[in-house]
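Novice: turn this into a model:
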Amino acid sequence: MNAYDYSLRTIDGDALPLETFKGKAVLLVNTASACGLTPQYEALEELYRKYQDRGLVVLGVPSNDFGGQEPGTEADIKQFCALKFNIEFPLASKEKVAGAAAHPLYRAIASELGEAAAPKWNFHKYLIGRDGALKASFGSRTVPDAPEIVAAIEAALA
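Specialist: The predicted structure is shown next:
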């Protein structure tokens, strides 16, 4: 599986081929605005600001799959992220990330890593290397600035 073979849409509805990020490491995160884990947005933005000059992209993928915790429109989500967390990292349009109806990228990841590595809740994180290959998977409760995530990002950017 190579992430560059897939496309999403931006929060504004424009095409977002993942090959746009070729040569960069991408931390792919399914997000939600009304979740107990929503404060992770702050640490995700800090990671993005710290490492973006070295080639890291944090890519948020809003999803209403878990607990109905992202019920708003793309415009609502964009406004929430800007006002509450001053998010500058890119956001995709709202997508399904789990189960048979999941976006093809998430189905491919689950196929490659196994169903156990599929998102079970909001804020699951996948690290994609500069070559588009999956490098790591981190569960929802692993905070963005956890040592294992920082070490994986450092290795992917080396």
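
Novice: rest of the way, CA atoms for contacts and neighbours
Specialist: OK.

Novice: now do the helices in the protein.
Specialist: When secondary structure is read from DSSP state H, the chain shows helices at 40-51, 74-85, 104-113, 147-157.

Novice: who touches the first one?
Specialist: Meaning helix 40-51. With contact meaning CA atoms under 8 Å, 6 or more residues apart in numbering, helix 40-51 is reached by 56, 57, 58, 85, 87, 88, 89, 123, 143, 144, 145.

Novice: which residues touch the nearest residue to residue 104 once chain neighbours are set aside?
Specialist: Excluding its sequence neighbours, the residue lying closest to residue 104 (CA to CA, 6 or more residues apart in numbering) is residue 6, at 7.5 Å. Residue 6 sits next to 17, 18, 19, 104, 105 when contact means CA under 8 Å, 6+ apart.

Novice: run this one through as well so I can compare:
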Amino acid sequence: MKNLLLMVCSLFLVFCGTIQAQNKNSKAVDAQSIYQFKVKNLYGETFDFATLKGKKILIVNTASKCGYTPQYEQLEAIYKTYKAQGFTVIGFPANNFNSQEPGSNEEIASFCKLNYGVSFPMMDKISVKGADMSPIYQFLTQKSKNGVKDSDVKWNFQKYLIDEKGHLVEVYYSKTKPDAPEIVNWIKQ
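Specialist: This next block holds a predicted model:
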């Protein structure tokens, strides 16, 4: 009787483990990818994230009048260094923090080029938090959409790492520089 009870309990645990694994796998399958998004760049042209399939992507919310603004220089440097190896940076100007990005798209484009030589793709100015949060940032910040984690955009120059399959990998806050070892090592993997 004892052996029968142990066998039934063991089978039950195996069954529960199988169900749990299936639920985890179905959640991973349900997660959306970055490739579903089309946005406008600073020049009003459509930018389709599906064109980045197979590339690693660093997405960053930017601002021209922020203490972290000099990170543009490091973003440009890693973009130039690793773009031939399937890596890109995508910038999203946002005015969500202390009005540190008050300019128009044209002013932002001019500022970035003139002061930092930015050549990586810069998108249309958007909102990265609040009721008017852009759909792409809803994806980046909500586990129910990205399948990995919830996060809040705490400040300008927060970084989101996206793998070659379009899935969120990690989030780094503003104080982590674009050329930090953890980011560069991820790019080089």
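
Novice: circling back to that earlier point, filter the contacts of helix 40-51 of structure 1 down to the buried ones, ChimeraX style.
Specialist: Restricted to buried positions by 16 or more other CA atoms under 10 Å, the ChimeraX selection for the contacts of helix 40-51 of structure 1 reads:
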select :56,57,58,85,87,89,123,143,144
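
Novice: in structure 1, point out the residues matching stretch 125-137 of structure 2.
Specialist: On structure 1, the counterpart of stretch 125-137 of structure 2 by TM-score structural alignment is residues 94-106.

Novice: ok, and for that stretch, which residues are buried?
Specialist: Of the residues in stretch 94-106 of structure 1, 94, 95, 96, 97, 98, 103, 105, 106 count as buried by neighbour count, 16+ other CA under 10 Å.

Novice: same check on stretch 127-141 of structure 1?
Specialist: Within stretch 127-141 of structure 1, the residues that qualify as buried are 127-132, 134-140, counting by 16+ other CA under 10 Å.

Novice: same thing with stretch 72-88 of structure 1?
Specialist: Judged by neighbour count using 16+ other CA under 10 Å, the buried positions of stretch 72-88 of structure 1 are 72, 74, 77, 78, 81, 85, 87.

Novice: quick check: the aligned residue for the first one in structure 2?
Specialist: Going back to what we said before, that points to residue 72 of structure 1. For residue 72 of structure 1, the aligned residue in structure 2 is residue 103 (criterion: TM-score structural alignment).

Novice: any idea what the residue nearest to residue 104 of structure 1 aligns with in structure 2?
Specialist: Structural alignment (TM-score structural alignment) places residue 6 of structure 1 against residue 37 in structure 2.
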